[in-house]
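# heads up, no residue letters with this:
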């Protein structure tokens, strides 16, 4: 092996970075309000990078699995005064951006709550049987994915096989042009790619070598 790196840390950061890319490509630049489901490690990195890449955001609604406020989460984002909510439909309906970063145990809000012009980053569905989005929503949206086949097999696409996604990489390379209409609802289905972990790991390894950081370990094999 070339190096040993904390894989969990890399996965957390690269998933957050992928979400930020989705926002910059798909969300309305003038977005002001964001609703996040889940206040764990992934929810926090998604929100932190969203606030960095979307400087117009000034309102945060958040929902928790147990329905109670999360004091540590509020402290982490105290400059933005995040507001806890127990009313998913109301929080979704008043937000320009929605991030779902949960274990994917089931739909988190009713489809009619999503207003025109909203963007959704769906993070939690990455295995067969997992989901966060409600029935019927994907038929109303422009769907994007990190990998179309994977989205259809284990992501939100598994729940609506009639929907076709566009890969986010095709937007980045210009292969697929995209122009958002004001009323479009967009969804970025983030199932996660091992290639992203490997790419980031290689980047960190090269940076460590160039900076002389890290610990060298004798390896006889």
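Perfect, I can see it now. Every value quoted in this text rests on a predicted model; they were computed, and no experiment measured them. Numbers count the residues shown, from 1 in each chain.
# all contacts plus neighbour counts: C-alpha atoms, from now on.
Fine.
# now do the strands in this structure.
Taking DSSP state E as the test, the strands found in the chain are 33-37, 59-63, 83-84, 97-100, 119-122, 142-145, 166-167, 186-189.
# put this beside the first:
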């Protein structure tokens, strides 16, 4: 009954409890495959700078055949750090597509971190060499750490990771929990680290190129996370010239991702590789790039996973929401 309708609120602690890595990877893979088959729609992205110094965005979409409809409102507020808060903020809402009424409100920070890292793991599994042993990670925040955690799962041969912080100083909080699992080296010379690496993960705020294109060696794979807004970039000029480039969404990547700087670059979508619409080709000496701008469908499939688990386990806070 309309008067008995309820809205489920799922906070960050519950979300983090419910996000099992293998389940998240499966949900993100489903999102990419839905996108490839055009069974899911991605609506135009809103991404705007605010007078407060923040950036606000909305990613939305639906999967009509599955009754899945929703959006993520998210952005970046660097001033939060001075108050001890997280600069990235996100909230996901799922709706009943038949009536338009909201079903749940979910803290989106953990969802964003996990679904992006899961996408990175899928990219590594498809595009990087199985014997990849050395990586360089740019960034030391939540996303950089999550990308590394998922990379260790996707490429168990990894034994050494160079990491590059914004001021080139060690980050004990980034290293925490990784001791004994892998050799971690805080490096001051980004180019030297890249020259030694089979994998390069860029997970910064996307303010400028992070290394020189000449540092890339044959056979390297790059997961690029930080360029998600007009004007952002992490790769230097020349990095895409000879690379095999894969994007989560070509239109989005050419507008917001690394491909905005070379939109004419030949590229394919990762969903088309997963569904077999485009054959996967990678020679051992190829440099490959996964340009990750983040699909609304990723947010929706992972949010649905959280919503279903929360309902099954009677978690979250249910409030009256009559309509």
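Sure, I can see it. Values in this document were obtained by computation on a predicted structure and should not be read as measured data.
# residue 39 of the first structure pairs with which position in the second structure?
Matched by TM-score structural alignment, residue 39 of the first structure corresponds to residue 140 in the second structure.
# residues touching its match, list them.
By Cα atoms under 8 Å, 6 or more residues apart in numbering, the contact set of residue 140 of the second structure is 163, 164, 165, 171, 174, 203, 204.
# rewinding a little: pick the most deeply packed of the strands of the first structure.
strand 186-189 (a mean of 28; mean count of other Cα atoms under 10 Å).
# which residues of the second structure fall in helices?
12-18, 21-37, 109-127, 142-154, 172-175, 190-195, 250-256, 270-275, 296-312 (DSSP state H).
# ok, back up a step: who wins on neighbours among the contacts of residue 140 of the second structure?
In terms of neighbour count, residue 163 stands highest of the contacts of residue 140 of the second structure at 28 neighbours, by other Cα atoms under 10 Å.
# do I have it right that that one meets residue 183?
No: counting by Cα atoms under 8 Å, residue 163 of the second structure does not reach residue 183; the two are 10.6 Å apart.
# got the strands of the first structure as a markdown table, with distance to residue 106 of the first structure columns?
What follows is these, written out as a markdown table (distance: least, Cα to Cα, whole Å):
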| stretch | distance to residue 106 of the first structure |
| --- | --- |
| strand 33-37 | 12 |
| strand 59-63 | 14 |
| strand 83-84 | 20 |
| strand 97-100 | 11 |
| strand 119-122 | 12 |
| strand 142-145 | 19 |
| strand 166-167 | 24 |
| strand 186-189 | 15 |
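# so which of those is nearest residue 24 of the first structure?
strand 119-122 (10.6 Å; Cα to Cα).
# mean offset of the closest one relative to the second structure (after superposition)
For strand 119-122 of the first structure, the mean deviation from the second structure after alignment is 0.2 Å (mean Cα distance after the TM-score superposition for the first structure).
# in the second structure, point out the residues matching that strand.
Counting by TM-score structural alignment, strand 119-122 of the first structure corresponds to 221-224 in the second structure.
# list the contacts for residue 112 of the second structure?
90, 299.
# switch to 7 Å and redo it
With contact taken as Cα atoms under 7 Å, 6 or more residues apart in numbering, residue 112 of the second structure is in contact with residue 299.
# how close does the aligned residue in the first structure for it sit to residue 193 of the first structure?
Aligned by TM-score structural alignment, residue 112 of the second structure pairs with residue 11 of the first structure. Separation of residue 11 of the first structure from residue 193 of the first structure (Cα to Cα, to the nearest Å): 9 Å.
# try residue 59 of the first structure
In terms of Cα to Cα, residue 59 of the first structure sits 31 Å off from residue 193 of the first structure.
# picking that back up, ok, and what's touching the match of strand 119-122 of the first structure?
So stretch 221-224 of the second structure is contacted by 120, 127-128, 198-203, 287-292 (Cα under 7 Å, 6+ apart).
# of these, closest to residue 153 of the second structure?
residue 120 (11.0 Å).
# that closest one reaches residue 145, doesn't it?
No: Residue 120 of the second structure is beyond contact range of residue 145, at 11.9 Å (criterion: Cα atoms under 7 Å).
# those two: which is more packed in?
With neighbours defined as other Cα under 10 Å, residue 120 of the second structure and residue 145 compare such that residue 120 has more, 27 against 21.
# how about the contacts made by that one?
Counting by Cα under 7 Å, 6+ apart, residue 120 of the second structure has contacts 147, 223.
# mind doing that once more with 8 Å?
So residue 120 of the second structure contacts 147, 150, 151, 223, 292 (Cα under 8 Å, 6+ apart).
# just the buried residues of the residues you listed.
Buried members of these, scored by 16 or more other Cα atoms under 10 Å, are 147, 150, 151, 223, 292.
# list the contacts of the nearest residue to residue 114 of the first structure once chain neighbours are set aside.
Nearest residue to residue 114 of the first structure in three dimensions, chain neighbours excluded: residue 93, at 5.5 Å (Cα to Cα, 6 or more residues apart in numbering). Residue 93 of the first structure sits next to 113, 114, 115 when contact means Cα under 8 Å, 6+ apart.
# for these, pick the one with the most neighbours.
Counting by other Cα under 10 Å, top hit in these: residue 114 with 24 neighbours.
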